[in-house]
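Visitor: Show me how the following folds:
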Amino acid sequence: MNPLPSLFAGAVFGLALAAPPGPMNAVIAEESVTNGWLAGVRAGLGAMTADAVFLIGSLLGVVAFVDRFPTVRAAMVGVGGLLMCYFAYGAALDALDEASLVPSGAADGTADRAATGFRKAFVLALTNPYQVLFWLTIGVGLLRPGTLDVLSYTPYVGADLAGLLVVRTGSPALIVGFFAGIGVWITGFPATLRAAQRRVAAFAPVVSGVSALVLAGFGVLFLVDAVRTLL
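Guide: Sure thing, here's the model as predicted:
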């Protein structure tokens, strides 16, 4: 069987899921404009590494275990909400520093900052209930024989794209393509932001400010969800 169609479909699937706005892209964007392209890529790798952990965990039944116990899930979501609010505060401070032209020290310790971005995105992704739900339902099915309507799961516009790209699951090439698609996004997105930043002087504080709002919004939603589950 020719693996190329599955590889291509997996890449489209990974790219479609990685591209829409959300907390992970907010972290990648803030790291990119504040600490450089490498920091943005490393943040993306942190989120992608969490996906790999979820893939293994779903195959071993760990993700299903988390979903089976509401208290465990609520604790995980609550931690994620607190972390997002904390990182939103940091992004807001970065936006203020950039807007007032206060040096952020990004030129010093670039490698350390990039590593921090990786850890930040990795921890946030591990406590992201959307990613847990994805691997509990759709993700674990990628290696099981069946079919997958790839574009129907695209956030926000999936209903309009349903039926356009239906592929057979059960092929390792689909998983390889999936992570390749994510890889394209986490390298291309920071590069695009850095290119725009070189052309627009006020670009960095705007991106940091929007990232702070996105992280704060999702953080509050996660905290509310955790409280409701515990009550």
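Visitor: When you work out contacts or count neighbours from here on, use the C-alpha atoms and nothing else.
Guide: OK.
Visitor: Can you report how many residues lie near Asp160?
Guide: The number of residues packed near Asp160 is 11, by other CA atoms under 10 Å.
Visitor: Same question for Thr71.
Guide: 15.
Visitor: Helix or strand for it, just tell me which one.
Guide: Applying DSSP states H and E as the criterion places Thr71 in helix 70-99.
Visitor: Would you mind listing the buried residues in the very next helix or strand once past that helix?
Guide: Later in the chain than helix 70-99, the nearest helix or strand by DSSP H and E is helix 110-126. Neighbour-count burial for helix 110-126, counted by 16 or more other CA atoms under 10 Å, picks out 113-114, 116-126.
Visitor: Tell me the buried residues in the strand or helix carrying Gly209?
Guide: Using DSSP H and E, Gly209 maps to helix 203-230. Going by neighbour count (16+ other CA under 10 Å), the buried part of helix 203-230 is 203-220, 222-223, 225-226.
Visitor: now swap in stretch 181-200 and tell me
Guide: Of all the residues in stretch 181-200, those buried under the rule 16+ other CA under 10 Å are 181-183, 185-187, 189-191, 193-194, 197.
Visitor: re the thing from before, including distance to Leu59, could the buried residues of helix 110-126 go into a markdown table?
Guide: Converted to a markdown table, the buried residues of helix 110-126 look like this (distance: CA to CA, whole Å):
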| residue | distance to Leu59 |
| --- | --- |
| Arg113 | 33 |
| Ala114 | 30 |
| Thr116 | 29 |
| Gly117 | 28 |
| Phe118 | 24 |
| Arg119 | 24 |
| Lys120 | 25 |
| Ala121 | 23 |
| Phe122 | 20 |
| Val123 | 20 |
| Leu124 | 21 |
| Ala125 | 18 |
| Leu126 | 16 |
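Visitor: please give me the structure for this one as well, since I'd like to look at both together:
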Amino acid sequence: MDAAVSLLAGMVFGLALAAPPGPMNAVIAEEAVVRGRLAGARAGLGAATADFVFFLLAVFGIVTFIERFQQLRGVMVLVGGCLMLYYAYGAIKDVQDTYTGETTPAEGKGFRKAFVLALTNPYQIVFWLTVGVGLLEPGRTDVLAEASASLAGVLVVETGSPALLVGLFAGIGLWVTAFPTALAAAKARIDTLAPAVAYLSAAVLAGFGCYFLYNGATTLGA
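Guide: Predicted coordinates:
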């Protein structure tokens, strides 16, 4: 029973990490509507692979080491900002070429784009520094105890358990396959959806790119 609860809790944590709007989902969305469901899933796999890399780094304590050096973190954020602006330009160019009839959708590089971008994404780094590290440390967490004394003992999760970690990556995997599938299905029904989603994805990437450039420059200047 405890293993099943930990598995479900891990899936919730995985979905919480993967589902919020941000640069990763912008890349997945752009790939899915321009090049199809499988291209979007490949981009999602790239982001998930980066999470697995962070998981390994957290196991060996390297993620915490990175956070201790503000200059290194600032450089990583700056690189991430530049990549987001570059990918935003690429997203606009892709949708213009594809939907003006100048070219047909080419094989994308979504896996590589999402993987490299995720490795410089401070949100993912912060997750693995806080929640991720907590999930890896052996122990027991009463999730609902702080919300109400009457709920104490209702949802107790064993941190550091294999079931919790399997659930975490299962939740991530569920999102990065379901999200592009839903977008591709919607695109098939609404012709105007694809360019709108692609332009929105470019805007999200550009917005986060500018913010990360500011954040990185501020960190380096501190």
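Visitor: Quantify their similarity with the TM-score.
Guide: The TM-score (TM-score structural alignment, normalised by the length of the second structure) is 0.90; 213 aligned residues with a CA RMSD of 2.0 Å.
Visitor: so how far is Leu15 of the second structure from Glu30 of the second structure?
Guide: To Leu15 of the second structure, Glu30 of the second structure is 20 Å away according to CA to CA, to the nearest Å.
Visitor: who's more crowded, the two?
Guide: Glu30 (31 against 21).
Visitor: so that one sits in a helix?
Guide: Yes. According to DSSP: H, G, I helix; E, B strand; the rest coil, Glu30 of the second structure belongs to a helix.
Visitor: so what's it up against?
Guide: 40, 91, 197-198, 201-202 (CA atoms under 8 Å, 6 or more residues apart in numbering).
Visitor: any chance of the residues you listed in CSV, with distance to Leu8 of the second structure too?
Guide: Listed next are the contacts of Glu30 of the second structure as CSV, based on distance: CA to CA, whole Å:
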residue, distance to Leu8 of the second structure
Gly40, 25
Ala91, 35
Val197, 31
Ala198, 33
Ser201, 30
Ala202, 34
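Visitor: which of the residues you listed lies closest to Gly160 of the second structure?
Guide: Gly40 (30.9 Å; CA to CA).
Visitor: What helix or strand is the closest one located in?
Guide: Using DSSP H and E, Gly40 of the second structure maps to helix 37-59.
Visitor: still on that earlier bit, buried set for the helix holding Thr71 of the first structure?
Guide: 73-89, 91-96, 98-99.
Visitor: As a quick check, tell me the outermost residue of the first structure.
Guide: Distance from the C-alpha centroid of the first structure peaks at Met1, with 31.9 Å (CA atoms, centre = their mean).
Visitor: Quick check, Gly132 of the second structure in contact with Phe52.
Guide: No. The criterion here is CA atoms under 8 Å, and Gly132 of the second structure misses it with Phe52 at 11.0 Å.
Visitor: So for these two, which sits in the more crowded spot?
Guide: Neighbours per residue (other CA under 10 Å) separate Gly132 of the second structure from Phe52, with Gly132 holding more: 23 against 13.
Visitor: what about the counterpart of the more buried one in the first structure, distance to Asp51 of the first structure?
Guide: In the first structure, the residue matched to Gly132 of the second structure (TM-score structural alignment) is Gly139. With the distance defined as CA to CA, Gly139 of the first structure ends up 9 Å from Asp51 of the first structure.
Visitor: same deal with Val224 of the first structure?
Guide: Taking CA to CA, one finds Val224 of the first structure at 24 Å from Asp51 of the first structure.
Visitor: quick one, the helix holding Thr71 of the first structure and helix 110-126 angle?
Guide: If you take axes from the mean of the first three to the mean of the last three CA atoms, to 10 degrees, helix 70-99 of the first structure sits at 140 degrees to helix 110-126.
Visitor: quick one, helix 70-99 of the first structure and helix 203-230 angle?
Guide: 160 degrees.
Visitor: ok now helix 70-99 of the first structure, how far from the chain's centre?
Guide: Centroid separation between helix 70-99 of the first structure and its chain, computed with CA atoms, centre = their mean, to the nearest Å, is 14 Å.
Visitor: So which elements touch that helix?
Guide: helix 23-35, helix 62-68, helix 110-126, helix 203-230 (3 or more CA pairs under 8 Å, 6 or more residues apart in numbering; DSSP states H and E).
Visitor: Quick one: the residues in the second structure that the longest one pairs up with.
Guide: The reference is to helix 203-230 of the first structure. Using TM-score structural alignment, helix 203-230 of the first structure pairs with 193-220 in the second structure.
Visitor: With the first structure overlaid, how far apart is that stretch on average?
Guide: Mean deviation of stretch 193-220 of the second structure relative to the first structure after superposition (mean CA distance after the TM-score superposition for the first structure): 0.5 Å.
Visitor: Cheers, nothing more for now.
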